[in-house]
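**Q** sequence first, then the predicted structure:
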Amino acid sequence: MHDIRAIREHPAAFDAAMAKLGNSGASSDILAIDEARRAAIQAAETMKAAGNAAAKEIGAAKAAGDDETFNRLRAEVADTKKATAEQEQVAKDLDAQLRDALMSLPNLPYDDVPEGADENDNVELKRWGTPPTFDFKPKEHFEIKGVQGGMDFETAAKLSGSRFVLLSGAVARVHRALAQFMLDIHTDENGLTETIPPVLVRDEAMYGTNQLPKFAEESYQTREGMWLIPTSEVSLTNIVAGAVLDADYLPRRYVAHTNCFRSEAGSAGRDTSGMLRQHQFEKVEMVSITHPDTSDVEHARMTACAEGILERLGLAYRTVVLCTGDMGFGARRTHDIEVWLPGQDTYREISSVSTCGDFQARRMNARFRDEDGKPQFVHTLNGSGLAVGRCLIAVLENGQTEDGGVTLPEALSPWLGGKTRITPEGALA
C-alpha cells in the first residue's frame, strides 16, 4: 500500500512512476478522496469544538436561572452532536474508500527497472551452464517412457479435474528428494530458518501480501472464509504483521516447503499439457524481512540462493530482470530465473525473486524501531527457491536418455539413497 503523504507531497513523481505501469494520472482520484476525507475530519472537529463550547455555556445559563438560553443551548448541542456524528461517519466512509483505492494500486517500480510492455522487453542479466545436446529429439517430461507410469494425469482428473497430477514410484521419490535437497541447502548453507506454516489463512494475511482484493478470483476460499495459500509467501511474510521489531532482530530469513493452490483464472489454454501449470503444486519459498538500507543487497543474495540450487543440479538457466509491463503487482523489482527445458526447446520460469520495499509492510503494519526509537516500516522480499514441480520437469527433461530412461543429477544422489537414474521401466536404480 502507498503512503498517502508521499502522494500528497509529490503527486507528479507518483504519477510519473505509475505511468510506467500504464496507469496515468493515478494521483488525481486518490487526492480527491483524500481532500474530501480531510475536509470531513476538519468539519467534524470544528462541530465538536462548537458543541463543547456550547455545553460549557449550558451550565452557566442553568446557574443563572436563564431557562430560555438553557433550552436553546441544549437543543443546539443535541443538533451539533448529531451533525458531528454524521460528519464523522462521512470521514470514516471516505477513509475506507481511500484505503481501498490505495490497495488497488500496484507498487512503484525502482528507477533501475527497465520500461517495457511485456516479457519481450525483459532484460537478461546472466546465463549459466550450457543446454545439453541430444542425438535424438528430446521429449517433454510427460512423454519420457520411464516417467509416464509415475505421472498419471487421467487418474488425477478422475479425482479432481484438469490441471492435477498423481505422482508415484520413482517420479514421486525424485520430487520429494528435490524438496528436501532445496530445504537442506537453504537451511544448512544459506542461513534460512525452516518453517512449517499454515496453508489456510485469514483475509488479513491475504490483504497483507497483496493477494486481496485484486487476485481473489485466482485463489481458493473455503466455506468458512479461509483461503488456501497461493504461495507460502503469504504465511511467512505475515509472521511480522502488526509487530514493532527491534532493529537487531533484522534480517529475518524464512524458508518453507508447502503445497500451494491457484485457480489459474485467465490462463485457459496455456500450458495445458504436462504438469507445468497446476492448480495444486509444491514450492520451496524464501521470505526475508529486512532493514530498508539492506533490502537491495538482500535481493541479490536471495537471487543467488535460488540460482545456486540450479547450479548444483547442473541445470542451465538464465536470469532476467522483469520490465515494468511484466512485473507483479506487489514488486518494486523482480528477477526471474528461467531453466532450460529441452522438450520445449526454451527457457521457462522456475523462480521469481522480488523485493517489495515497504509496500507489504504498510498493508501489514510491520515495523521496526530505528536508532532514535521511532517506528519505521520494514522491507519485505520473497522468492521461489525453487518451484519443486518445475524443477522435477527440468531434471527429467535434461537427463533423459534415448532408451526412455533418465540420468539424475549427481548432487541429488544422497537424497535418493545413492540412486542415480530412472530406468526405462520407471524404477530407481
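**A** Received, thanks.
**Q** only C-alpha atoms from now on, for both contacts and neighbour counts.
**A** Fine.
**Q** break down the stretch 51-200 of the chain into its strands, ranges please.
**A** Across the stretch 51-200 of the chain, reading from the start of the chain, the strands by DSSP state E, counting those that start in this stretch fall at 123-128, 151-152, 166-167, 193-194, 200-201.
**Q** most neighbours per residue, which of those strands?
**A** Of these, the one with the most neighbours on average (mean count of other CA atoms under 10 Å) is strand 151-152, at a mean of 20.
**Q** other SSEs contacting that one?
**A** Helices and strands touching strand 151-152, as assessed by 3 or more CA pairs under 8 Å, 6 or more residues apart in numbering; DSSP states H and E, comprise strand 166-167.
**Q** contacts for the strand it packs on?
**A** Applying CA atoms under 8 Å, 6 or more residues apart in numbering, the external contacts of strand 166-167 come out as 150-153, 155-156.
**Q** recalculate using a threshold of 6 Å.
**A** Strand 166-167 is contacted from outside by 150-152, 156, using CA atoms under 6 Å, 6 or more residues apart in numbering.
**Q** another one to put next to it:
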Amino acid sequence: MHDIKSIRDNPQAFDAALVRRGLQPLSASLLAIDEKRRAAILASEQAQARRNAASKEIGDAKKAKDEARAAKLMAEVAELKTSMPELEAAAKAADEELAKELSAIPNLPLAEVPDGRDEHGNVQRHVFGNRRNYAFTPRPHDDLGGALGYMDFEAAAKLSGARFVVLKKGLARLERAIGQFMLDLHTTEHGYTEVNPPLLVRNEVMFGTGQLPKFEDDQFWALKGELLLTPDERLRTERLGLIPTAEVALTNLVRESILDEKQLPMRLTALTPCFRAEAGAAGRDTRGMIRQHQFTKVELVSIATPETSKDELERMLACAEEVLRRLGLHYRVMTLCTGDMGFSSQKTYDIEVWMPGQGEGGAFREISSCSVCGDFQARRMDARSRGPDGKPRFVHTLNGSGTAVGRALIAVMETYQQEDGSIAVPDVLQPYMGGLKAITRE
C-alpha cells in the first residue's frame, strides 16, 4: 500500500516510478480523490465541532434566560444532527475509494533495479557451477519418474484433475528428504526460526501480502456459504484462502502490532504445501511438475528495519543459494527488471537452476525468488516497530523461497540421472534417505 502523503509531496517521482513499471501516471487521479476525501473529512469534522460548540452555547443562553437564542441554537443542532450522518458517510466513502485505488497499485522499484518490459530485461548477476556432460541424452523428469514407476500424473488426474502429481516410493522419500534438508540448513546454520503456520487464512491476511484484491482468481478458496457471489460479495463473505506460499502466513504474524526493534531482524521459515490456481498462467508449463496447483516449498521471511532491509536481501539470497550449492546444482542469479517483478516487490533476485532434461540442451528454470518489499506490505498489515526516537514506524518485509522443493526434486532428478534411468542421491541427502545412494526401479 502506498502513502498518499508521500504521493502528495512528490507526485512526479511517484509517476516516474509507475512508468518504470510499465504503468500510466496515476498521481493526478489519486490526488483528486484525496482532495475530495480531505474536503469530506473536514466538512464532517467542522459539523461535529459546530454541534459541540452550539450545544455549549445553548447552556449559556439558557443561563442568561435568552430563550430565543437557545431555540435558534437548538434548531441548528437538530439540523446538524440530521446532516452529520450524510457527511460522515461521504467521508467514509471517499476514504474507501482512495484505499481501493491505492491497494491495486504495485510497489515502486528501487533505483538500482534495471528497467525492462518483461523477463528479457532481466540482468544476470552471477553463475554457480557448470553444466554437466552426459554420455547419453538427458531425459526430462517426467520420463524418468514414469519409467521408475514412482511419478504418476494419470492417477493424480483421476483424484484432482490436471497439474497434480502422485509421487511414490523413492521419489516421495526424496522430495521429503529435500524439504527436511532445506529446513535443517536454514534453522541450524542460517538463524531462521521454524514455524508451522495455518494453510487456510482470512481475506485480510491475503490482502496484507498483496494477493488481494488483484490476484483473487489465482488463489484457491474455501467458501463457508453461497458459491454464487459477485466479486465484491466474495471479498466480504466468510471464507478462507489456501496459502499460495507460506510468505502469506509468516509475514502476517506481525500484522497489527508494534515490535521492539531489538527483536529485528526477525527471521522465519516454514516447510508447507502451497496452492495456486494459476489462472494467470493458463497453458504454460503444462508438462511434468514444473507448474503445479499443489507443491511444497520452504519459505524464508524477514522482518527488518528500514536501515537494514537491503543488506537482509543479500543475506537471504545467500541462504537460498547455499541450498543449491550443497546439492551440487548449477544455477544462475538474475536481477529482475521493473517489468518482471512481483506486485509487492521493490527488488527481486531470481535463482534459476539448470535442468538438463528441459528441451534440447537443457534450460534454466526459476527455483527461488528473493524480494525486498520495503514498507509496502507493512502498511497493508499495519505492522510497525518502535524506532530509535521511540516513535512507531513501519517495518520492512522480505520473502524468498529457500527453495521450492518440487523444483529442487526435478533438478536433482535431471542432474543426477544415470544412463540406466536410476537417480543418484546427492551426498548431502543420503542421511535423510537412510543411506540410500541411488533410486532404482524395484
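**A** Ah, there it is. Just so you know, these numbers come straight off a predicted model, no measurement behind them.
**Q** need the TM-score from the superposition.
**A** TM-score of the superposed chains, computed with TM-score structural alignment, normalised by the length of structure 1, equals 0.97; 425 aligned residues with a CA RMSD of 1.3 Å.
**Q** how many neighbours does Q344 of structure 1 have?
**A** Residue neighbour count, defined by other CA atoms under 10 Å, stands at 13 for Q344 of structure 1.
**Q** tell me the SS of it?
**A** Taking DSSP: H, G, I helix; E, B strand; the rest coil as the rule, one finds Q344 of structure 1 in the coil state.
**Q** please name the nearest non-neighbouring residue to it.
**A** Using CA to CA, 6 or more residues apart in numbering and skipping the chain neighbours, the partner closest in space to Q344 of structure 1 is E140 (6.6 Å).
**Q** that neighbour contacts G343, correct?
**A** Yes: E140 of structure 1 lies in contact with G343 (CA atoms under 6 Å); the separation is 4.0 Å.
**Q** how much space between L310 of structure 1 and S351 of structure 1?
**A** To S351 of structure 1, L310 of structure 1 is 10 Å away according to CA to CA, to the nearest Å.
**Q** ok, these two, which is more surrounded?
**A** A count of neighbours by other CA under 10 Å puts S351 above the other of L310 of structure 1 and S351, at 27 against 24.
**Q** in stretch 39-47 of structure 1, what counts as buried?
**A** Neighbour-count burial for stretch 39-47 of structure 1, counted by 16 or more other CA atoms under 10 Å, picks out 40-41, 43-44, 47.
**Q** what's the closest of those residues to Q180 of structure 1?
**A** Using CA to CA, I41 is the member of those that lies nearest Q180 of structure 1, at 55.2 Å.
**Q** superpose on structure 2 and give me the mean offset of the helix or strand containing the closest one.
**A** In the assignment (DSSP states H and E), I41 of structure 1 maps to helix 26-63. On superposition with structure 2, the average gap between helix 26-63 of structure 1 and its aligned counterparts reaches 1.8 Å (mean CA distance after the TM-score superposition for structure 1).
**Q** ranges for the helices of the stretch 201-350 of structure 2?
**A** Listed from the start of the chain, the stretch 201-350 of structure 2 has helices (DSSP state H, counting those that start in this stretch) covering 203-209, 231-236, 246-251, 309-326.
**Q** show me what the first one is packed against.
**A** Going back to what we said before, that points to helix 203-209 of structure 2. Under the contact criterion of 3 or more CA pairs under 6 Å, 6 or more residues apart in numbering; DSSP states H and E, helix 203-209 of structure 2 touches helix 376-381.
**Q** which part of structure 1 matches the helix it packs on?
**A** On structure 1, the counterpart of helix 376-381 of structure 2 by TM-score structural alignment is residues 359-364.
**Q** for the matching stretch, give me the average deviation versus structure 2.
**A** Using mean CA distance after the TM-score superposition for structure 1, stretch 359-364 of structure 1 ends up 0.6 Å from its aligned counterpart in structure 2, as a mean over the superposed pairs.
**Q** and for that stretch, what's in contact with it?
**A** Where contact means CA under 6 Å, 6+ apart, the residues beyond stretch 359-364 of structure 1 that reach it are 1, 208-209, 241, 377.
**Q** likewise for stretch 263-274 of structure 2?
**A** Residues lying outside stretch 263-274 of structure 2 but in contact with it, judged by CA under 6 Å, 6+ apart, are 192-195, 243-245, 294-304.
**Q** how near is the closest residue to D34 of structure 2 other than its chain neighbours to M266 of structure 2?
**A** In space, and not counting its chain neighbours, D34 of structure 2 is closest to L98: 6.6 Å by CA to CA, 6+ apart. When distance is defined by CA to CA, L98 of structure 2 is 32 Å away from M266 of structure 2.
**Q** these two: which is more packed in?
**A** It is L98, of L98 of structure 2 and M266, that has more neighbours when counted by other CA under 10 Å, with 20 against 17.
**Q** L253 of structure 2 -> structure 1?
**A** Checking with TM-score structural alignment, L253 of structure 2 has I239 as its match.
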